[in-house]
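1. sequence-free structure coming up:
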């Protein structure tokens, strides 16, 4: 039996939010005695994409060094965290291939289209290294969870991004940006999607 992978939680452009589904997921996983590492949110004041990529690499490389089996982690990212994961996978392909079993990428934003305030504009995103958004296939299994009424990305654009990344695209229905502002705290379906990535191809 393969060991349960470590869950690596990658936040988007937010501060720490107690009622955010990622915060609540971390608590549930820890209560269930699952190994989980949550990257500290950096908020919107520091948009440096490279700093976020470096934070992912530091965590995943450490996990890879500590384990004797391959594919020891599953990434669970939200919003801009999905884009950071794509940048990381391109810059650190060797670590990504060796250490990641899969990634759950929830509601990635469309950084090529202007977003509503108070989100950063395209010029700020470009200056901080987010653009262009990587569109190479990810070197691990991945699921993109798409919303039909996300204010930060149309479902069509998210589906296109999922195809470029080689990801399975799951339709969540009308869930906004899957955050407290859209009425979401708990997102219990995340654990089922993590399980799919944990045991791909198993009944």
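-> Done, it's in. Please read all numbers here as calculations on a predicted model, not as lab measurements.

2. contacts, neighbours, all on C-alpha from now
-> Noted.

3. help me confirm that residue 173 comes into contact with residue 148.
-> Yes - Residue 173 is in contact with residue 148 according to Cα atoms under 8 Å; the separation is 5.4 Å.

4. residue 193 touches residue 106, doesn't it?
-> No - assessed by Cα under 8 Å, residue 193 is found out of contact with residue 106, at 10.6 Å.

5. about what we covered before: the more surrounded of residue 173 and residue 148?
-> Neighbour comparison, residue 173 and residue 148: the larger count goes to residue 148, with 18 against 13 (by other Cα atoms under 10 Å).

6. distance of the more buried one from residue 169?
-> 12 Å (Cα to Cα, to the nearest Å).

7. and residue 132, by the same measure?
-> 21 Å.

8. how about the residue nearest in space to the middle of the chain: what's its closest non-neighbour residue?
-> Taking Cα atoms, centre = their mean, the centroid of the chain lies closest to residue 77, which sits 1.7 Å from it. Nearest residue to residue 77 in three dimensions, chain neighbours excluded: residue 10, at 4.5 Å (Cα to Cα, 6 or more residues apart in numbering).

9. hmm, that neighbour is touching residue 78, no?
-> Yes - using Cα under 8 Å, residue 10 is in contact with residue 78, at 6.7 Å.

10. the more surrounded of the two?
-> residue 78 (28 against 25).

11. which residues does the more buried one contact?
-> The neighbours of residue 78, taking Cα atoms under 8 Å, 6 or more residues apart in numbering as the test, are 10-12, 22, 105-108.

12. the same query, at a cut-off of 7 Å, please.
-> 10-12, 105-108 (Cα atoms under 7 Å, 6 or more residues apart in numbering).

13. surely residue 19 meets residue 185?
-> Yes - counting by Cα atoms under 7 Å, residue 185 is a contact partner of residue 19 at 5.1 Å.

14. use this one as the comparison:
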């Protein structure tokens, strides 16, 4: 698979230096889907950017989503006519945007889409993510038809988690790659 066919989907406020998504982009050449507004994300705008990124590639793509990017994948998959172009998705640390403290911050993102994803997916979550209880991540994995992989106590699985190039995540992504 061409590295640029692996689409990185950061969450709210983007993935900065030290985040495993940024490390993968810089070291492995994966393509970050850029959004118009990382601070005030609108679900419709982000969906369009993902749709355009998928359509810009001739072959199958893999989606590598973190946080709000996971919710984006579910929202996009529920409405796109191009989901057959996705070979698989690695979904890491989806937030619980329906919590009272988070819903006002990202109002256009609720309710979270809960239809099964039409492509293979693996959802990874930690037991102490400040943005979602592990039970929420497990429920999303069931709803989306994703394989659930517990990450232990790792926080939000972001730069503060100090995952570096996250070899365990790379192995999960390789398992989703088409033969």
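-> That came through fine. Treat the numbers as computed from the prediction; the structure is a model and nothing was measured.

15. now the TM-score, please.
-> Superposed pair, TM-score by TM-score structural alignment, normalised by the length of structure 2: 0.91. Supporting alignment: 178 aligned residues with a Cα RMSD of 1.9 Å.

16. higher neighbour count, residue 19 and residue 185 of structure 1?
-> Between residue 19 of structure 1 and residue 185, counting by other Cα under 10 Å, residue 185 is the more crowded of the two (19 against 14).

17. relative to residue 191 of structure 1, how far out is the more buried one?
-> 14 Å.

18. check residue 140 of structure 1 too.
-> On the measure of Cα to Cα, residue 140 of structure 1 and residue 191 of structure 1 end up 18 Å apart.

19. residue 121 of structure 2: neighbouring residues, count only.
-> Neighbours of residue 121 of structure 2 (other Cα under 10 Å): 26.

20. identify the residue of structure 1 aligned to it.
-> Aligned counterpart of residue 121 of structure 2 in structure 1: residue 142 (TM-score structural alignment).

21. quick one: the helices in structure 2, in order.
-> Taking DSSP state H as the test, the helices found in structure 2 are 20-28, 43-55, 68-79, 134-144, 167-176.

22. the last one against structure 1, how far on average?
-> Compared with structure 1 after fitting, helix 167-176 of structure 2 has a mean deviation of 1.0 Å; criterion: mean Cα distance after the TM-score superposition for structure 1.

23. list the buried residues in that helix.
-> Neighbour-count burial for helix 167-176 of structure 2, counted by 16 or more other Cα atoms under 10 Å, picks out 169, 172-173, 176.

24. contacts only, for the spatially closest residue to residue 18 of structure 2 that is not a sequence neighbour.
-> Sequence neighbours aside, residue 159 is the residue nearest to residue 18 of structure 2 in space, at 5.0 Å (criterion: Cα to Cα, 6+ apart). By Cα under 7 Å, 6+ apart, residue 159 of structure 2 lies in contact with 18-20.

25. same question, residue 23 of structure 2
-> Residue 23 of structure 2 touches residue 165, counting by Cα under 7 Å, 6+ apart.

26. so how far is residue 145 of structure 2 from it?
-> 28 Å.

27. ok, now residue 41 of structure 2?
-> For residue 41 of structure 2 relative to residue 145 of structure 2 (Cα to Cα), the value is 26 Å.

28. what's around the aligned residue in structure 2 for residue 157 of structure 1, how many residues?
-> In structure 2, the residue matched to residue 157 of structure 1 (TM-score structural alignment) is residue 136. Residues near residue 136 of structure 2, counting by other Cα under 10 Å, number 15.

29. ok, and the closest non-adjacent residue to residue 136 of structure 2?
-> Closest to residue 136 of structure 2 by Cα to Cα, 6+ apart is residue 96, at 6.8 Å.

30. I'd guessed that neighbour sits against residue 129; true?
-> No - with contacts counted by Cα under 7 Å, residue 96 of structure 2 stays clear of residue 129, the gap being 10.1 Å.

31. and the two? which has more neighbours close in?
-> Set residue 96 of structure 2 next to residue 129 and count neighbours by other Cα under 10 Å: residue 96 wins out with 23 against 19.

32. ok now do residue 20 of structure 2, which residues does it touch?
-> 158-159, 163-166.

33. what separation is there between it and residue 118 of structure 2?
-> Distance from residue 20 of structure 2 to residue 118 of structure 2, by Cα to Cα: 26 Å.

34. residues in contact with stretch 93-102 of structure 2?
-> So stretch 93-102 of structure 2 is contacted by 66-68, 70-71, 103, 110-111, 124-125, 131-132, 136-137, 156-157 (Cα under 7 Å, 6+ apart).

35. err, stretch 46-65 of structure 2, not the other one
-> Contacts for stretch 46-65 of structure 2 (Cα under 7 Å, 6+ apart): 5-10, 33, 35, 72, 76, 85-92.

36. map residue 86 of structure 1 across to structure 2 for me.
-> So residue 86 of structure 1 corresponds to residue 74, using TM-score structural alignment.

37. okay, now that match: neighbour count?
-> 21.

38. grab the nearest non-local neighbour of it.
-> Nearest to residue 74 of structure 2 is residue 113, by Cα to Cα, 6+ apart, at 5.7 Å.

39. how much space between residue 48 of structure 1 and residue 132 of structure 1?
-> The value you get for residue 48 of structure 1 to residue 132 of structure 1, if Cα to Cα is used, is 14 Å.

40. I'm done for today, thanks for sticking with me.
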